[in-house]
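S.K.: I would like the atomic coordinates for the input below:
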Amino acid sequence: MAKKVLVVEDNELNLKLFCDLLRAHHYLTQGVRDGRQAVAQAREFAPDLIIMDIQLPHVSGFELIGHLKADASLRTIPIMAVTAYAGREDEERIRGAGADAYVSKPISLARFVESVRALL
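M.R.: Have a look, this model is predicted:
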């Protein structure tokens, strides 16, 4: 059975790219563009992995990670942050917030897929 991946990304082109790439590697995907809907979508979709942007409108990725990790039914789902924040301090801050992996934009397609495989 295919693993399920929830992609939280406000940029429509990035969302399509990530979902298409994951589908090409036989993952089931669901995309959400509004971080405010991500927790409800995660509960409904029950993903094996959550991929999310850190720079989201309305709710920051840091806040969203906190909400996901605070929810007993979601806290064990690994989170991969995909962000334009590319400094060493940024990665430490993102991992410190609870992300299990970090990929900087612009993404390397091979590294992106490798990171997904490693988490699943």
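
S.K.: can we go C-alpha only for contacts and neighbour counts from here?
M.R.: Noted.

S.K.: now do the same contact list for the residue nearest the centre of the chain.
M.R.: For the chain, the residue nearest the mean C-alpha position is Ile51 (1.3 Å; C-alpha atoms, centre = their mean). Ile51 makes contact with 5-8, 79-82 under the criterion C-alpha atoms under 8 Å, 6 or more residues apart in numbering.

S.K.: let's compare: structure for the following, please.
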Amino acid sequence: MTKILIVEDNDMNLDMLSRRLIRKGFEIVTARDGQAGVEQATNEMPDLILMDMSLPVLDGWQATRAIKGDASTSQIPVIALTAHAMDADRKNAMDAGCDAFHTKPIDLPELLDQINKLITN
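M.R.: The predicted structure follows:
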């Protein structure tokens, strides 16, 4: 079963996305801030990370840099999830090491397509 780490501080977003992905057959682990996301990435070794960019403690950009900068987690694909939809936001996420970018609100079919492309590569 594919394990996805969702790093999201908004309870409603976390609950909604977790339930939808569980129904699609994914195993879900969660973290509610960027630092916890880095720790969960190391402890859980998920197949993919969905990273909110606006997080407490460490923001999503800092957390992604930490994950991609650690040899043990650097190969885990990270999809940036953000309400910030400007080209500069996409560039900043990709510069931080994200493998894909998805704007909120979540378009589940599109997100599933991104997930499937990244976990099959």
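
S.K.: how much space separates the residue nearest to the centre of the first structure from Phe112 of the first structure?
M.R.: The spacing between Ile51 of the first structure and Phe112 of the first structure, counted by C-alpha to C-alpha, to the nearest Å, is 10 Å.

S.K.: what lines up with Asp100 of the first structure in the second structure?
M.R.: Superposed on the second structure with TM-score structural alignment, Asp100 of the first structure falls opposite Asp99.

S.K.: number of residues surrounding that match?
M.R.: Asp99 of the second structure has 16 neighbouring residues, counting by other C-alpha atoms under 10 Å.

S.K.: skipping adjacent residues, who's closest to it in space?
M.R.: Val78 (5.3 Å; C-alpha to C-alpha, 6 or more residues apart in numbering).

S.K.: wait, that neighbour touches Asp52, no?
M.R.: No: judged on C-alpha atoms under 8 Å, Val78 of the second structure makes no contact with Asp52 at a distance of 10.1 Å.

S.K.: count the residues that sit near Ser54 of the second structure.
M.R.: Counted with other C-alpha under 10 Å, Ser54 of the second structure comes out at 19.

S.K.: same check, this time on Pro57 of the first structure
M.R.: 13.

S.K.: for Asp71 of the first structure, see how far away it is.
M.R.: Relative to Asp71 of the first structure, and taking C-alpha to C-alpha, Pro57 of the first structure is found at 21 Å.

S.K.: what does Phe26 of the second structure correspond to in the first structure?
M.R.: With TM-score structural alignment as the criterion, Phe26 of the second structure matches Tyr27.

S.K.: that match: what's it in contact with?
M.R.: Taking C-alpha under 8 Å, 6+ apart, one finds 2-5 in contact with Tyr27 of the first structure.
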